[in-house]
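**Student:** Just to be clear, the model below is a prediction. Sequence and coordinates:
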Amino acid sequence: MTGSDTPPSFRLAYVPGVTPAKWVRIWNERLPDIPLALVPAPAAEAPGVLRDGGADAGFVRLPVDRTFFSAIPLYTETTVVVIPKDHLVAAADEVTTEDLADEVVFHPLDDTLGWERLPGRPAIERPATTADAIELVAAGVGVLVVPQSLARLHHRKDLTYRTVTDAPQSQVALSWPEDATTDLVEDFIGIVRGRTVNSSRGRQKAPAEPKPRRPEKGGTRQQAAAGKPASGKRPRPAAAGRKSGGRGKPRRRS
């Protein structure tokens, strides 16, 4: 198949913690003839997937290189600490990083929070992934601070989480290469922004052909402009001896 023979499709990358199901459903309703393929990608690798053409657009975690990518920030996540259910911190509704000062706080290699200064005490090794860190928390070795969506993604019955009020937060955005803003990308932007199908800010539609004008009753506009009667009959001449604009002179009596 040549490029022109390839049917159109749309590839959407997404990072762990993002649930694109709502937007995918709307896409399938509006563009049923164009399949949407989901491309899962680790948070650190998602920009590379977009840069290399592995996806047309993607839900990523900021920051991204704004000299290459366009990005629409969507929401900022609450940051939580994942702990065993019987941990002392579980007694509080929310905590600060100072409350974790005596805890071993894991900092996995795929961390998405961008700490300036890590809270608590560092672990001997950095876990390779968030999933690995969750296993260590379950073993009672330490705690983990992550965006709330990742805590839900790795939910376990023996673990819980609490909000950390002063921790960095992760922001999720829709992003795509700026030089590759295709019509399908514009369609997906409209869906994410909540535009309706007929929104004036959506893709430009081809102008509708003008409807033919219906002729007026009794004749056409051209006949009326030319002074012709609508019925097509010739006008009757004025009576002899009378002017067309008034009455003739009265006859004298004898």
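**Tutor:** Sure, I can see it.
**Student:** CA atoms for contacts and neighbours, from now on please.
**Tutor:** Fine.
**Student:** Who are the contact partners of the residue nearest the centre of the chain?
**Tutor:** Geometric centre of the chain, nearest residue: V192, 1.9 Å, by C-alpha atoms, centre = their mean. Counting by C-alpha atoms under 8 Å, 6 or more residues apart in numbering, V192 touches W23.
**Student:** Mind giving me the packing neighbours of the helix or strand hosting E135?
**Tutor:** Under the criterion DSSP states H and E, the helix or strand holding E135 is helix 130-138. Under the contact definition 3 or more C-alpha pairs under 8 Å, 6 or more residues apart in numbering; DSSP states H and E, helix 130-138 sits against strand 79-84, strand 143-147.
**Student:** So which bits of the next helix-or-strand element following the shortest one are buried?
**Tutor:** For strand 143-147, the following helix or strand on the C-terminal side (DSSP H and E) is helix 148-153. For helix 148-153, burial by neighbour count (16 or more other C-alpha atoms under 10 Å) applies to Q148, S149, L150, A151.
**Student:** Presented hereafter is structure B, for comparison with structure A:
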Amino acid sequence: MTRCETDDQTVAPALRVGFIPGVEPDVFARRWRTGRERVELELIPLDARAPEEALSSGAVDMVFARLPWAAAPGGEAPVLEREEVHAVPLWEERPVAVVAKDNPLSLFDEIAEEDLEGEHHFSLEECGGAKGAVATVAAGHGYAVMPMSLARLHARKDATYRPLAEREGTRIALVWPKDADDDVRQEFQGVVRGRTARSSRR
């Protein structure tokens, strides 16, 4: 956690919590700032930075991450191994296929794997992220798979999305390094999970 220096005193540390696109942490921030006095909470958007890299570098103290983490480029080992972090699961995200509005797949209520045969799949990586993938398929080129939250975030009039019937979804989790655990982080994860000041810790 960061500690700010002033001319005459040291200010209490701030808890820096990163969050990835598709996650809206404002509700948790309001809970944190309501009621008892706590350290300052700083929310840091991680638009292009991998959450595990932000944690490892010390840029954030905790992060709302999407699990499983994306594979490291070039087959390299991840910056942080799963065993090195606490990961509190929060909610699941349903996967969707994003297609152009005039794509026949847009007529389906739900898409099965067999429906995708003959359609080109654009990965988020090759398109520079979810926004680029939505723009690519909106031009009439194939489809892209992503969590529904990202499809909504990058919605366009010339693209739409449909749930995928046979694919496992991703899960949003609150993650922080085990070797940096403390009472502040434990209290924040409790607030995120809905624990109140009167709740017992478990």
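**Tutor:** That came through, no problem. Bear in mind the structure is a predicted one, so any value in this text is a computation, not a measurement.
**Student:** TM-score for these two?
**Tutor:** Remark: TM-score between the superposed chains equals 0.84 [TM-score structural alignment, normalised by the length of structure 2]; 185 aligned residues with a C-alpha RMSD of 2.0 Å.
**Student:** Same list (the helices and strands packed on helix 130-138 of structure 1) but as CSV, adding mean neighbour count and distance to S199 of structure 1.
**Tutor:** Converted to CSV, those look like this (neighbours: other C-alpha atoms under 10 Å; distance: least, C-alpha to C-alpha, whole Å):
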stretch, mean neighbour count, distance to S199 of structure 1
strand 79-84, 25, 35
strand 143-147, 26, 34
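**Student:** For A43 of structure 1, find the nearest of those.
**Tutor:** Set against A43 of structure 1 and scored by C-alpha to C-alpha, these come closest in strand 143-147, at 12.2 Å.
**Student:** Once aligned, what mean separation remains between the closest one and structure 2?
**Tutor:** For strand 143-147 of structure 1, the mean distance to aligned residues of structure 2 following superposition is 1.0 Å (mean C-alpha distance after the TM-score superposition for structure 1).
**Student:** Tell me where structure 2 has strands.
**Tutor:** 14-19, 40-45, 62-67, 85-93, 95-100, 144-147, 159-163, 170-177 (DSSP state E).
**Student:** can you pull out the helices in the stretch 101-250 of structure 1?
**Tutor:** 130-138, 148-153, 183-192, 221-225 (DSSP state H, counting those that start in this stretch).
**Student:** quick one: which of these is nearest L62 of structure 1?
**Tutor:** Closest among the helices of the stretch 101-250 of structure 1, using C-alpha to C-alpha: helix 148-153, at 15.1 Å.
**Student:** which outside residues touch the closest one?
**Tutor:** P16, G17, V18, E77, T78, T79, V80, V82, Y161.
**Student:** Out of the residues you listed, which is nearest to R25 of structure 1?
**Tutor:** V18 (14.9 Å).
**Student:** Aligned against structure 2, show me the partner of the closest one.
**Tutor:** Counting by TM-score structural alignment, V18 of structure 1 corresponds to V23 in structure 2.
**Student:** cool, and G48 of structure 1?
**Tutor:** So, by TM-score structural alignment, G48 of structure 1 is matched to E53.
**Student:** do you know how far that match is from D61 of structure 2?
**Tutor:** Using C-alpha to C-alpha, to the nearest Å, E53 of structure 2 is found at 12 Å from D61 of structure 2.
**Student:** All set, thanks.
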